[in-house]
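[1] mind looking at a prediction? Sequence and model below.
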Amino acid sequence: MATTTNAVKLGNALKERRTELELTIKEVARRSGMTDSNVLRIERGDIPQPRPETLKSLADVLGLELSDLFNLAGYVQPRTLPSFSPYLRSRYADLPESAAKEMEASFARIAAKHGYDPSGPYDGEDERE
C-alpha cells in the first residue's frame, strides 16, 4: 500500500541521488524516456505510487537498487520481508556467529532508540477511511 509518506521518501531518495550524480531533471528525463514534468512530480512526491517500469527506468539511470525503490514506493510490504538476521548472516557470512549476534543487538538498540517497533502497526495499518 502506497502512502503520501512513501511518495515523499521515494522522491527525496531520487532527488538526493540525482543531485549526487550532478544530473538535471531534464537529463534524468532524457535518459529514462520520461517527461521532465513526471520526473519532477515523482521527486516532489506528487505521484503516490509510480509504475514499476517507471521505477526500473529511474533505477537504471540513477544507479539505484530497484528493490529499494519498490520498497520506498510501497510495493513491498514489511511483513513479506525476512528479518534482518538472515540478511546479516548472508551478507557477512565470513564473520563469526558472535559478530552476527552483536550486529543484531546493535540494530535492535538503534531501532528502539528511534521508536521502531517491529511488531507494528505498519504505515497505513491503523488509519481509518
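    Arrived safely, thanks for sending.
[2] for the rest of this, base every contact and every neighbour count on C-alpha atoms.
    Noted.
[3] how near is Arg91 to Ala105?
    With distances defined as CA to CA, to the nearest Å, the gap from Arg91 to Ala105 amounts to 16 Å.
[4] adding another structure so you can compare the two:
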Amino acid sequence: MKRRKTPEIKNAALGEFIKARRESLNITKAEAIRRSGLDYSYWVKLEAGIYQMPSPKALDLVAEVIEAKPADLYALAGYRIEGELPNFRPYLRSKYYLPPEAIDQLESYFNFLRHQYGIPEDQPVFPPKPRDEGETEERRAS
C-alpha cells in the first residue's frame, strides 16, 4: 500500500490567522467556504498553511468573509502593498517568528499606549512625523 505524502506547510502564520479569525466570528468552515465562493479544498489548504503565496483575489474573498483587512492577509502571504500597512498582529506574524504569547503581550502594550494617550482604534499609535514643507526629496532620502 502506498503512503500518502503529507503536504508541506509553507505559510502557517497565514493559515492560523484565517482559522483563528473565522473561529472568533463563530463562522463554520462550511459557512466561510459558502460565503467566499472558494473551493472546499482551497479553503482547507489555505487554513492548513499549504499555500506559500495564495492569489490576491482569493485573499480578498477570504478577508471579506473573516472581516479582516486585505492588507493583513497580503502581509502574512508575503505580498507588499504600497501605502498600506497591515494591522499589528498580522504584521508581527509576517515579520517575526514570535510565539502567540509574545504577540499578545505586544498588542497589550500598544493598547495600553492607546489608552494612555487617548488614541482612537482607527489611528496609528505612533503617527508618521509631519513633513517639513521645505524638505526636498533628496533630504528625505538621506
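    Sure, I can see it. What you see is a predicted model, and the numbers here were worked out from it, not measured in a lab.
[5] please state their TM-score.
    A TM-score of 0.55 describes the superposed chains when it is computed by TM-score structural alignment, normalised by the length of the first structure; 82 aligned residues with a CA RMSD of 2.9 Å.
[6] flag every buried residue along the lengthiest helix in the second structure.
    The residue-count maximum for a helix in the second structure (DSSP state H) belongs to helix 100-117. Applying a neighbour-count criterion of 16 or more other CA atoms under 10 Å, the buried positions in helix 100-117 of the second structure are 103, 110-111, 114.
[7] would you map the helices across the second structure?
    If you assign secondary structure with DSSP H, the helices in the second structure sit at 12-24, 29-36, 40-48, 56-65, 70-77, 88-95, 100-117, 137-141.
[8] just want the most central residue of the second structure.
    Among the residues of the second structure, the one closest to the centroid is Asp72, at 2.9 Å (CA atoms, centre = their mean).
[9] contact partners for the closest residue to Tyr40 of the second structure other than its chain neighbours?
    With CA to CA, 6 or more residues apart in numbering as the criterion, Tyr40 of the second structure has its nearest non-adjacent residue at 6.2 Å, and that residue is Ile33. Under the criterion of CA atoms under 8 Å, 6 or more residues apart in numbering, the contact partners of Ile33 of the second structure comprise 39-40, 43.
[10] in the first structure, what residue corresponds to Ile33 of the second structure?
    The criterion is TM-score structural alignment: under it, Ile33 of the second structure has Ala29 as its aligned partner in the first structure.
[11] ditto for Val44 of the second structure
    Aligned partner of Val44 of the second structure by TM-score structural alignment: Leu40.
[12] about what we covered before: would TSV of the buried residues of helix 100-117 of the second structure with distance to Leu76 of the second structure be doable?
    Supplementary listing: the buried residues of helix 100-117 of the second structure in TSV, determined by distance: CA to CA, whole Å:
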residue	distance to Leu76 of the second structure
Ile103	14
Phe110	20
Asn111	22
Arg114	24
